[in-house]
Every structure is written in C-alpha cells, then in structure tokens.
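> I would like the atomic coordinates for the input below:
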Amino acid sequence: MLAVTEARQRIVSRLTTVSGEWVPLDLGLDRVLAGDLVARRTQPPGAVSAMDGYAVRAAEIVPGQWLNIAGENRAGHQAVEALPSNAVARIFTGALLPEDADAVMLQENADRDGDRVRFSEAARTAQFVRPRGLDFTEGWKGLLAGTLLGPRQLGLAAAMGHAILPVRRRPRIAILATGDEVKRPGEFLRQGDVLSSNATTLAALLRRWGAEPVDLGVAADDEQDLDRAVAQAERCDMLVTSGGASVGEHDLVSSSLTRRGLELDFWKIAMRPGKPMMFGRLGDCSVLGLPGNPVSATVCATLFLRAAVRRLLGQDTALPETKAIAATPLPANDQREDYLRARFVGIDPATGLPLVQVAERQDSSMFAVLSQADCLIIRPAFAEPAPQGTSVTIVNLRAAGV
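Take a look at the predicted model:
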C-alpha cells in the first residue's frame, strides 16, 4: 500500500497545467490567473487630498492670517494647477493637489469669508496628503499567476487598468458512478439499492475548486455500459470514478479501463477511509478511481482530487493543514494513516488553538457525520494512544473548499 504523501505526489507529478484563455474582467470571478498582472498605471497618479479642505503651502500658513482662494479642485477636475503666492485652493477628497501645494488644511479648521480664508492652526508638511504612487506604481506585479480571482482581486485588476484577464481554462473532469445498485435521487429504489450521492458531492467540489464537471451518469456492472461511458471521458482532462476501484468479482471498472489501454500507476492507499483508490492514465486522460463509500470518496477527493485540480490550474497543491488540540482522548492507530472526522468545540485557553472533538462513529458509510464535521484529524500510522489535550494536525474542511 502506498503512503498518502507519496500517492499525492505521484498524482501531481503526472499532471500538467491546462492551457490559458482570455476572459472579460466581469467574467473573471473564481477563475485562476494564467499569467502575472502588472499595473498599467500609477495609483494615485499624483499627490491627492485625503480630506475635504484647502490645499496649501505649509510654510505660508499662519494662524489667523487671511489668504486668497485661487479656485477649486475636485476629483477629475483640476482648476488650480499651481498656487499663486499667499493663496490656497479649495479641494475635495481624491482631487489632485496643485503642483506646489504640500499640505491640506481641514475645512473644520477654516474660517471662510467669500474668496478668502484663514485657519485656526498651523500646517504640517504632507498632512492629509496621499502621495503619488501610495497604492502602487506602474509596472508593479500586483497579481501573480495561480491567483484565485475573488472580488478583491478583480477590483485590484480593474484599478491596475486591465479590462481582460489571462486565466486558465476550467479543467473538464468527467464523473462516473458505477454499480447496478446505484440509483439517482428521484428514481425508484428496489431492495438493496443505494442513492448516488457521490456524483453530486464530486460535481459540487469540482465547481468550487475551479473545474468543469462532466456528469457521465451511472454505469451498470456491465462491460458494454462501462465501455460506452469511459469512451466519453477520453475527451476530458480527467476521469473520476466512484465505486469499482477494489478487486471484487463484480467491480469491472479496472478491467474496462485496462481493455482501453489504462496505464495503472497504483490502486491501494495506506489510509482510512479510502484504501481502495486507483490512479492511472488512459491516453491523454488521467484516471482517478475513488471508493464507493460516500465518506471514503469525499475524503479521498479532498486529499487527492483537490490536489489534481489545483495542479491542472497551476496552483499550490498543499493541503490546508494546521494545528489543534484534541478535546477527547484518541485511540492507538494501525498501519494506515487515519483521517478522523471531528468538530470545532472551542478554543484551548493555554495555546489559543482550536479544540477539536472526534466524532464517536467513524464508519465510512456515515455521510451525516462528515456533513457535520469541521475538520479531519490526521492520525499517523502506528500512532500511540493520545490523551485529551494532545496537539494534533488537522485538515480544515472549509479552508479546503469542502
């Protein structure tokens, strides 16, 4: 059996980043940059006022002394480009200062009489002035390739002057559920049938991670049916199956893929849940065979499919691991790395780390437990029993997009 870390590394190393495409700025949400974005302008383009008031030369301000008002500068309208001697300019927030002004006096400290004004206090050079380039300067590399574009990143791209964006195309990933007993929600169920929740979960995860899911439906335990489904997947970047990854007599996925030329890399992982997991390549299409149990499939997707998608998109493939404190004792572990479903139950006062409580039932068929979990506690192979208060490593499910 392959260790989790080695299996993830082998998957990632056999994938290459997908090609890029250009999209309009307003369609960039949740896309991944294919190249660095460099500022096309300086922001602000010149010294601007941070407050409403008067642009002045600080050295000319004497409390109580009247000065002439030369004009008014508003954002986008600069009536006064240079100050005459012993004069000020009315100015509003965001407006460019006259060239030789070096400070702004607040309007609250001003006494205006027609076209003249006096101030109750002296000025300090640069007060209430935002200097040129305070935010960024032309040529600054503001957003790096691999960045996931959220609202803030799109706002920055707009401020830097970009109307179209270079992004990675969404990887097309086929999802195939298998098994005579697997039915879609809404279909008639016979004795022994199960509902296909894995396809729904995987499609949602893929969309959240930035891929385009291609639902191939449910294939029966029939060679011809499987062959037809697999043929459709060969036009995708990856095929993800759920069920049929083990070596049972009726698990026909492996044999169907092998007939079509599958190059098998591995099919057993030293982990719980999720031991029967397969990875290989079918022509230009990578193949990831997940277990059929819903919890096993979702945990394996979190550890391996997420890394695969992020590799295809040119992103960091590391898991969002962090430290936490066990709120309850943890049992000894066997030769398989264990991923225990757990919930956040507070903050440890001594360390400031989250307290995590492992779910009492860890059966790989119990999806309700996983749906209520906040994290996975990683228990290394052959870990000794751990008392309450032990520091543990966790995978934060929300941070992983699960």
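> switch to C-alpha atoms for all contacts and neighbour counts from now on
Fine.
> Count the neighbours of residue 27 for me.
12 (other CA atoms under 10 Å).
> How about the one 5 residues further on?
Per other CA under 10 Å, the neighbour tally for residue 32 reads 27.
> Am I right that residue 298 falls within a helix?
Yes. Using DSSP: H, G, I helix; E, B strand; the rest coil, the assignment for residue 298 is a helix.
> Please determine how far it is located from residue 356.
Residue 298 sits at a distance of 20 Å from residue 356 (criterion: CA to CA, to the nearest Å).
> And the strands in the stretch 251-400 of the chain?
263-266, 271-272, 278-282, 285-290, 321-326, 337-347, 354-358, 375-379, 391-396 (DSSP state E, counting those that start in this stretch).
> Just checking, which helix or strand succeeds the helix or strand where residue 157 lies along the chain?
Using DSSP states H and E, residue 157 sits in helix 151-159. Tracing the chain C-terminally past helix 151-159 and defining elements by DSSP H and E, one meets strand 164-168 next.
> Quick check: which helices or strands does that following strand pack against?
strand 20-24 (3 or more CA pairs under 8 Å, 6 or more residues apart in numbering; DSSP states H and E).
> Give the buried residues for the strand it packs on.
Neighbour-count burial for strand 20-24 flags 20, 23 (criterion: 16 or more other CA atoms under 10 Å).
> contact partners of whatever helix or strand comes next after it?
Under the assignment DSSP H and E, the closest C-terminal helix or strand after strand 20-24 is strand 37-38. Contact with strand 37-38 is made by 138-145, 157, 160, as judged by CA atoms under 8 Å, 6 or more residues apart in numbering.
> Buried subset of those as a PyMOL selection?
Applied in PyMOL, the following selects the buried portion of the contacts of strand 37-38 according to 16+ other CA under 10 Å:
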select buried, resi 143+145+157+160
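> Please narrow the contacts of strand 37-38 to those residing in helices.
residue 157 (DSSP state H).
> Closest to residue 204 out of the contacts of strand 37-38?
Taking CA to CA as the measure, residue 145 is the one of these closest to residue 204, at 24.5 Å.
> I would like the residues contacting stretch 385-402, please.
Applying CA under 8 Å, 6+ apart, the contact partners of stretch 385-402 are 205, 208-209, 302, 319-333, 373-379.
> and the residues you listed, which are buried?
Buried among the contacts of stretch 385-402 by 16+ other CA under 10 Å: 205, 209, 302, 319, 321, 324-328, 330, 373-379.
> Could you also give me the structure for this next sequence, so I can compare it with the first?
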Amino acid sequence: MADPLLSVERAGEILLEHAPQVSDTETMALADANRRVLCEDIASRITQPPFAASAMDGYAVRAGDIGPEGAELQVIGEVAAGAMPDAHVTAGTAMRIFTGAPLPQGADSVVIQENTEKRGDAGVFFKTAATVGDNIRYAGQDFAAGDILLSRGRTLDARALSLAAAGGHAVLPVFRRPRVAVLATGNELVPPGTLPGPGQISASGSVAIAALARDNGADVIDLGIAGDSEAAIRGAVEKAVEAKADILVTIGGASVGDHDLIRPTLAAMGMELDFWKIAMRPGKPLMVGRLGEMRVLGLPGNPVSSFVCALLFAEPLIRHVGHFPPRNRETTAIAASALADNGPRQHYMRGRFDCEGRVEMFERQDSSLQATLAEADCLIVRPPHAKAVEAGETVRIVNLG
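You can find the predicted model right below:
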C-alpha cells in the first residue's frame, strides 16, 4: 500500500521547522531601507517636540489676561518657526506667533488669529476667553529622548522611516535580505524572448518565482536553465552554494520520470529530504529538503503548479527566513455557482470575483493554462473530500493580489 500523501498544512509546518533565519545584518541609509526589517530596537536620540510650540497661527498670551468678554492686549513682537522669541509675554501683552514656532516665556495659551481683531498699530482684541494649554504642543508630547520608537522585527515603511528620521536617525540596522536561488530545469526550455523550436517551450515559471521572491523581500540569484543531466544540475546547485543562497528553488524535474533528476542529484550531493509529494492539486510532486544550511524547495514543472506551490510554500519560507511577518492571503468568499465534490487532494482552483463580489471558478483548470492564472484574482480552496457547494455558500479562497 502506498504511503499516504502529506497534508498541505503539515507540509507547511515541516517546511519552516528546520529553516534558519538570516542572522547577518547591515546598516542602511533611510532612503534605501524601505521594506527592510529592523534587527534591533531603535530609540529616539531627541525629544519631540524639543520645545513647547504653537500648533496654530495666532497670538501667544497669558490665558488669565482674557476673560469671557474678551480683552484688548498690546502686541510686543512676533516669532516664526525656526526663530526664538526675543521677548517675554507679561500681563496685558501678546506676541504674534506662527505654527511650529517656540512658545515665548510667560505665555501659556495660543489664541487662533480667526478669533482676534487688530486695533490700531500694536493692539489686538481677543473675542473669546482663552484656556491654559490651548493650541500648544508641549515638549515631549510625541516622544522623549530614549523612548523606543521602532521594535526589532519591524518591517520598515514610509511611516516607520519618517518616525526614525524624526527621532534623529539617518541610518538604521537591518537584517540582510534572504538570498533565493532560482533554477529551471528541462531540455525543452529556452530563455524568455527566444522563440521555441520544435519540442521546446519558454521558461516562464522561473520568471514568476523570481518576481514572487522579490515581492517578499528577497535578493534573487538567477541560475538560469539546467538541462536534464546530473552534471548540469550539479553545476547549477554548486553556484547556489557558492553564492551562499539561503533557499534554492528548483522548477521541474522533481517527479518520477526517467528525466526527473533533481531529487537524485541533490541526494547525491548530500541533501536531507524532509518530504516529497503532498496531497494537493495542482502541485503533488513538491519536494522539500536541506543541503547544508540551504533550504531546498523543488517545485513542479507545470507553470501553474509551480506558481501555486510557490505561493503556498516559497512565500512563507522566504518571509520566515528574512524575518518578515507572515502574509495571510486566505479568507472566505461567496460562491457564484455550484462546486462539485472534491477528491482526496486539497484542490486550489483558479477563480475571479464577479461584479457582485462573489467568486466564480474558471471552467478550465489544467495546470498548464497560464492565461487563466493571469486573469484569476484568487484560488478557491477545496479541502480533501469536501462535499459539493451550492451557489451562495461560503468557500475558502487564497487572494492573489
């Protein structure tokens, strides 16, 4: 009796169990650090705001000088952002002040200019009462020197980089990107842009896998195409080892045919096999193992199968190795039409949303059809032995966006 196929869920767990995370770090300028992952906590070097400042254009006053009926005060000067006050606010006086300017000594409130009227050359009438603290940003209101602004493991984005800059940082320590080597195999493959001859096809699968890897923060090592020979495959894998790849992704050659040489070649090189073949379609001949410190992920050759497997396994592996947070693509949707009973393997069917937000399955699901994959915006997940689904019922989906 054949060994039972590994479930998708268990395969995903095993995939990450022995996958070491990147430990090398580097220092990046803020301009180059977007989408990188912090390798240590970042504390502020400064207090923000560094001084009490006006939040509005108006007048700095002593709140007690203005009662419910208003009051007329003498304007003794002005202070703009970037300048320091050259006078103190005392009883009966006010200073013109602009947004971001330091609050002059003696003032405890800012009255917005819309609530005032000029009186003569140096007078201003305040129409409403003032309250202590009105329109003032106090020193340290945002954060203080020494406060942790960003924690280790934070994926840097526009907001995080802006906060780091506000905290006095021009460079940040980050983990290096995971290195992903991508190898396509097969005598039938020609590079993209080369018109295939008789019996040949374009190597399109590796393009998709490389793009997916980059989308998830990896540096890609393109190993090109290896023909169906142990020598060609070994030579390409040795290049991945020399480049210190964290992950080797192979496409094709992982099944049981006479020309499927990925598994035996890697085994001869010392690969420890974690598992081979899982209960899913498309993508049953999926291989996972370890070659030294390098994680190996062998994908099927059919382009749709390789992409679906990469989405389910390569993406979480890359994100784990690179310290990126997991990306949860799975959610639920309403089926636009009926779905039949499913067999023993978990099925990922290409689908798309209709104008009412329901998900419709493509009629043709062959794993070689790339046009439907490009047109799809989700995969409909049918668990093993799932019962038929009627239109209007809820189904699991994997978003492709």
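> so what corresponds to residue 142 of the first structure in the second structure?
Aligned by TM-score structural alignment, residue 142 of the first structure pairs with residue 149 of the second structure.
> before we move on, what about residue 57 of the first structure?
By TM-score structural alignment, residue 57 of the first structure lines up with residue 62.
> Now do that match against residue 271 of the second structure, distance only.
77 Å.
> These two - which one has more neighbours?
A count of neighbours by other CA under 10 Å puts residue 62 above the other of residue 62 of the second structure and residue 271, at 23 against 19.
> Run a quick check on the more buried one versus residue 90, I expect a contact.
Yes. Residue 62 of the second structure lies in contact with residue 90 (CA atoms under 8 Å); the separation is 7.5 Å.
> intersection of neighbour lists for the two?
What both residue 62 of the second structure and residue 90 touch, as defined by CA under 8 Å, 6+ apart, is the set 106-107.
> what's the spacing between the biggest helix by length in the second structure and its chain's center?
The longest helix of the second structure (DSSP H) is helix 230-242. On the basis of CA atoms, centre = their mean, to the nearest Å, helix 230-242 of the second structure sits 31 Å off its chain's mean C-alpha point.
> Contacts for the helix or strand just after it, please.
Using DSSP H and E, the helix or strand that directly follows helix 230-242 of the second structure along the chain is strand 247-251. With CA under 8 Å, 6+ apart as the contact definition, strand 247-251 of the second structure has outside contacts at 178-185, 205-206, 237, 240, 262, 294-301, 306, 314, 318.
> in strand 247-251 of the second structure, what counts as buried?
Neighbour-count burial for strand 247-251 of the second structure [16+ other CA under 10 Å]: 247-251.
> Contact partners for the nearest residue in space to residue 69 of the second structure that is not next to it in sequence?
Residue nearest to residue 69 of the second structure in three dimensions, not counting chain neighbours: residue 128, with 6.6 Å by CA to CA, 6 or more residues apart in numbering. Contacts for residue 128 of the second structure (CA under 8 Å, 6+ apart) come out as 66-70, 115.
> What distance do you get for the aligned partner of residue 270 of the second structure in the first structure to residue 250 of the first structure?
Counting by TM-score structural alignment, residue 270 of the second structure lines up with residue 261 in the first structure. Distance of residue 261 of the first structure to residue 250 of the first structure, computed by CA to CA: 20 Å.
> what does residue 201 of the first structure give?
Taken as CA to CA, the span from residue 201 of the first structure to residue 250 of the first structure is 24 Å.
> likewise residue 378 of the first structure?
From residue 378 of the first structure to residue 250 of the first structure the distance is 32 Å (CA to CA).
> Inside strands: which ones of the contacts of strand 37-38 of the first structure?
141-143 (DSSP state E).
> which one of these is nearest residue 91 of the first structure?
residue 142 (30.2 Å).
> which residue sits closest to residue 264 of the first structure, ignoring its sequence neighbours?
Distances taken as CA to CA, 6+ apart put residue 280 closest to residue 264 of the first structure, at 4.3 Å, once the chain neighbours are dropped.
> And for residue 169 of the second structure?
Spatially, and ignoring its direct neighbours in sequence, residue 169 of the second structure is nearest to residue 45 (7.5 Å; CA to CA, 6+ apart).
> Counterpart of the one you found over in the first structure?
By TM-score structural alignment, residue 45 of the second structure lines up with residue 40.
> what does residue 84 of the first structure align to in the second structure?
Using TM-score structural alignment, residue 84 of the first structure pairs with residue 90 in the second structure.
> Tell me who's in contact with the closest residue to its match other than its chain neighbours.
Closest residue to residue 90 of the second structure apart from its sequence neighbours, by CA to CA, 6+ apart: residue 106 at 6.1 Å. By CA under 8 Å, 6+ apart, the contact list for residue 106 of the second structure reads 61-62, 88-90.
> which of the residues you listed count as buried?
Counted by 16+ other CA under 10 Å, the contacts of residue 106 of the second structure give 61-62, 88-89 as buried.
> And the residue sitting nearest the centre point of the first structure, how far from residue 171 of the first structure?
The first structure has residue 148 as the residue nearest its centroid, 5.7 Å off, counting by CA atoms, centre = their mean. Using CA to CA, we find residue 148 of the first structure at a distance of 15 Å from residue 171 of the first structure.
> and the gap between the aligned partner of residue 397 of the second structure in the first structure and residue 235 of the first structure?
Residue pairing (TM-score structural alignment): residue 397 of the second structure is matched to residue 394 of the first structure. Residue 394 of the first structure sits at a distance of 36 Å from residue 235 of the first structure (criterion: CA to CA).
> likewise residue 151 of the first structure?
For residue 151 of the first structure, the distance to residue 235 of the first structure equals 32 Å [CA to CA].
> More neighbours: those two, which one.
residue 235 (15 against 12).
> The stretch 51-200 of the first structure: helices as residue ranges?
Counting by DSSP state H, counting those that start in this stretch, the stretch 51-200 of the first structure has helices at residues 151-159, 198-209.
> Looking at those helices, which one is packed in the most?
The highest mean neighbour count among these, using mean count of other CA atoms under 10 Å, belongs to helix 198-209: a mean of 19.
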